[in-house]
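1. sequence isn't available, so here's the structure alone:
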C-alpha cells in the first residue's frame, strides 16, 4: 500500500469515525478553540456542512488513490484460500505433477447446479496441455468454499481492513447522519 493511499485512508477513516461518534453521542458544538482563541459558533449547521464537504473530499481522494493502487491483493488472497479448499477436497496438488510438469486447473459450470474441476498437465518439452482429470463438484461445495475463503480473507489478512473498510465506514457515517 502506497504512502499516499495510507494518508487518504487515515483521513477518511478518522473523519468518518468522528462523524459517527458525533451522531450517536448527540454531540453539539457551541464553541471551537483554535490556537488558544475561543470561537463561538453562530450557526452549527454551516459548520456541519463544511465538515461534510471535507468528508466528501477525503472520500473522493481515497477512492482515487485506491483505484490507482496496482495490486490490492484481495483477489489473490481469496483465490489462494479457495485453491487450498479445492486441494484439500480433491486431494490433488495443482502446482506440479510427479515429473515436475506444471498442472493447471479450471473450475467450470456445467448446467445450473453442477461444477467441474478440470485438471490439465502441461508437457514440459512440447508445452501443450494434456487433458487430465475431471472432478465433479456440487454448487453447495463451491458456495461453501467461496464463503469460507471470503471469511478467511476478512479475518486472517489485513487486505479488507486496509482497502475495503473505509468505504463501509464512510457509508455508515452518512447513514448515521441521515437516519438519526
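-> Arrived safely. In this text, all values refer to a predicted model and were calculated from it rather than measured experimentally.

2. please make it C-alpha for all contacts and neighbour counts, starting now.
-> Fine.

3. all the strands of this structure, in order from the start?
-> With DSSP state E as the criterion, the chain has strands at 31-34, 37-40, 103-110, 114-122, 129-138.

4. quick one, which of those strands is packed in tightest?
-> strand 114-122 (a mean of 18; mean count of other CA atoms under 10 Å).

5. helices or strands up against the helix ranked longest in the chain?
-> Scanning the chain for the helix with the most residues, using DSSP state H, yields helix 44-68. Using 3 or more CA pairs under 8 Å, 6 or more residues apart in numbering; DSSP states H and E, the elements in contact with helix 44-68 are helix 3-25.

6. here's the one I want to compare it with:
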C-alpha cells in the first residue's frame, strides 16, 4: 500500500474482468522492482555461500575418470587375456593428462601402463561430463542457472542505460 502511495496509483475502473489502475509515477514501480531483484539476488547469493560443497567438480571429475577408464579398457582390449584393474588420472600440463592403468595378464604379475591423453581427446570428454552433470543432476539448475537468469535480466536495461549516457 505504501508503494501505491509513492507511485500515485489510483483506481480508474472496477469490473468483473479486473481493475484498471492509473499509475502517476511508473518509475517508482521500476525502482521497486529493481530493489526486489537486488534483494532476492543477495538472498540467493547468501544461500549459495552457505553450501560448503556443491559436489559439481567431484561429479564432473568422476564422470571424466569413467570416460578415461572406458578409453583405457579399449586400449587394453587388443591384448589377450588381460584383466583391467584400475586407472588413475593425473594432470601433467594445462592441456594434457596422464592415465595410469593397472592390469594383469593371467599368466603374469600385475602390470602398469601409462597413456598420455592430449587436449583434443580430453576436451570432448570434459564437455560431455559437464553436459551429463547438467542434464542428469540438479546441481547446475539449483546453483548455477539462477545466477545466469539474474544477470541476463540486466542486459537490456544495462544497454539502454549505456546508450542514454554515452555519446554515439
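-> Now that the structure is in, tell me what you want to look at. All of these numbers come straight from a predicted model, not from anything done at the bench.

7. TM between them?
-> Laid over one another, the chains give 0.64 as their TM-score (TM-score structural alignment, normalised by the length of structure 2), with 133 aligned residues with a CA RMSD of 3.4 Å.

8. redo the strands of structure 1 as JSON lines? Include distance to residue 23 of structure 1.
-> JSON lines is the format used below for these (distance: least, CA to CA, whole Å):
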{"stretch": "strand 31-34", "distance to residue 23 of structure 1": "18"}
{"stretch": "strand 37-40", "distance to residue 23 of structure 1": "21"}
{"stretch": "strand 103-110", "distance to residue 23 of structure 1": "47"}
{"stretch": "strand 114-122", "distance to residue 23 of structure 1": "48"}
{"stretch": "strand 129-138", "distance to residue 23 of structure 1": "47"}
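
9. between the ones you listed, which one is closest to residue 144 of structure 1.
-> strand 129-138 (10.0 Å; CA to CA).

10. contacts for that closest one?
-> 90, 113-123 (CA atoms under 8 Å, 6 or more residues apart in numbering).

11. among those, which two are most distant?
-> Most distant of the contacts of strand 129-138 of structure 1, by CA to CA, are 113 and 123, 32.4 Å apart.

12. neighbour count for those two, which is higher?
-> Remark: of residue 113 of structure 1 and residue 123, residue 123 carries more neighbours, 15 against 11, as counted by other CA atoms under 10 Å.

13. any idea how far the equivalent of residue 177 of structure 1 over in structure 2 is from residue 30 of structure 2?
-> By TM-score structural alignment, residue 177 of structure 1 lines up with residue 157 in structure 2. Applying CA to CA, to the nearest Å, the value for residue 157 of structure 2 to residue 30 of structure 2 is 11 Å.

14. same check on residue 69 of structure 2?
-> Taken as CA to CA, the span from residue 69 of structure 2 to residue 30 of structure 2 is 54 Å.

15. between the two, which one's more packed in?
-> residue 69 (20 against 12).

16. to which residue of structure 1 is that one aligned?
-> The alignment partner of residue 69 of structure 2 in structure 1, by TM-score structural alignment, is residue 87.

17. from the contacts of strand 129-138 of structure 1, pick the one nearest residue 21 of structure 1.
-> residue 113 (45.8 Å).

18. next up, the contacts around the closest one.
-> 138-139.

19. would you check that residue 90 of structure 2 makes contact with residue 122?
-> No. Judged on CA atoms under 8 Å, residue 90 of structure 2 makes no contact with residue 122 at a distance of 12.0 Å.

20. now do the shared contacts for those two.
-> residue 97.

21. so what does residue 61 of structure 1 match up with in structure 2?
-> Matched to structure 2 by TM-score structural alignment, residue 61 of structure 1 sits across from residue 43.

22. where's that match relative to residue 118 of structure 2, distance?
-> 42 Å.

23. just residue 153 of structure 2 next, same as before
-> 39 Å.

24. likewise for residue 42 of structure 2?
-> 41 Å.

25. any idea how far residue 34 of structure 1 is from residue 3 of structure 1?
-> 29 Å.

26. tally of neighbours for residue 143 of structure 1?
-> 11.

27. with that, I have no additional questions.
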